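> When you get a sec, could you give me coordinates for this:
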Amino acid sequence: MSSSNAVKESAKKLVNLLEKYPKDRIPHLVSFKDIQIARFGRVAGLPNVDHEGNSIKQKKPSIDEIKSIINRTSGPLGLNKEMLTKIQNKIIDEKFTEESINEQFRALSCIMNNKFRNYYDVGDKLYKPAGNPHYYQRLIDAVDGKKKENLLTAMRTVLFGK
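Coordinates of the predicted model:
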């Protein structure tokens, strides 16, 4: 197996594991899972797909659009050469090896299996402190949207710590 095929196979294996990665509990503008799937999907040679599994086709410019861009600009896309070199120097050229992708695969599988959470298990003494035993459960309920505090219960919590 050549090195490029080994890199592609390792990237496919990593993308399969990333697809099993749980969805973010709090929606963000950018999702770790989606970004990493797109990043390693390119390395694996997989087609671009959206979060629903539909193929994303990139629109290629027509000949007329390309001619219009060339005629409107004095330099390449209107940028001077110094700016283009600065941009090219800042662009990260990712060169993946089979070893680096397998290392990322092992790290992601450790995260998904809660290896370090189980290895460095802390007891109830930390999760339920004596002064306020329901503190962390209230935080988790607020993040999940299960239980919302109104103004009066929030004031009581602030004043009395319960």
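> okay, CA-based contacts and neighbour counts for the rest of this
OK.
> number of nearby residues for residue 10?
Using other C-alpha atoms under 10 Å, residue 10 has 23 other residues around it.
> all helices of this structure, in order?
Assigned by DSSP state H, the helices in the chain fall at 3-20, 32-44, 63-72, 81-90, 98-112, 115-119, 124-127, 135-144, 151-160.
> Another for comparison:
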Amino acid sequence: MTSQAIKDSAKQLLKIISKLPDERIKHLVSFKDSQTERFRRVAGLQPADKAERKASLEDIKDIINRTSGPLGLQKDLLKKVQATLPQDNLTEQSIQEQIRALTNIANNKYKKYYDVGDKLYKPAGNPTYYQRIVDEIEGKQKETFFSAMRTVLFGK
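Below is the predicted model of the structure:
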């Protein structure tokens, strides 16, 4: 496995990651952003916005490895920190496996293979249950206090 093959595989994986939709619910860390940053380093590409670049895990590892006692840390504490830092031991095969898995997710392979159907999405006892939850998450329709009480009391 050559270093160039790993870089090429990482570039291929970056193309698939870029096609993923943005997350609907914003979190502190986005899967898409974190994986893009991770595989940009593996592919040997520069970060997208160099001006706003924060210290990455690679930068922290580099600081710890270059100095004997960064930030006044004791040597035994420094060894503990080095032992807990995750190591990226990527091979071409492991990146290809990730490419296959991400392609399956992007193409909704398992959603199509394990099709659920309307019996689960719209149960007979409360057919609008899941649609109300999705509308609430997306902010389309707010449920009032009285409609919430009606739902609790009558189940619809």
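> follow-up on the earlier one: rebuild the helices of the first structure as TSV, extending it with distance to residue 26 of the first structure.
Output for those, formatted as TSV (distance: least, C-alpha to C-alpha, whole Å):
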stretch	distance to residue 26 of the first structure
helix 3-20	17
helix 32-44	12
helix 63-72	40
helix 81-90	31
helix 98-112	18
helix 115-119	21
helix 124-127	22
helix 135-144	8
helix 151-160	22
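> Looking at the ones you listed, spot the one closest to residue 56 of the first structure.
Checking the helices of the first structure against residue 56 of the first structure by C-alpha to C-alpha gives helix 32-44 as the closest, at 11.2 Å.
> what about the closest one, how far off from the second structure?
Helix 32-44 of the first structure, aligned to the second structure and superposed, deviates on average by 0.5 Å (mean C-alpha distance after the TM-score superposition for the first structure).
> for that helix, which positions count as buried?
Neighbour counts using 16 or more other C-alpha atoms under 10 Å place 33, 37, 38, 40, 41, 43, 44 of helix 32-44 of the first structure among the buried residues.
> Stretch 84-95 of the second structure too?
Across stretch 84-95 of the second structure, burial judged by 16+ other C-alpha under 10 Å covers 91, 92, 95.
> again, but for stretch 102-115 of the first structure
Residues of stretch 102-115 of the first structure classed as buried: 102, 105, 108, 109 (neighbour count, 16+ other C-alpha under 10 Å).
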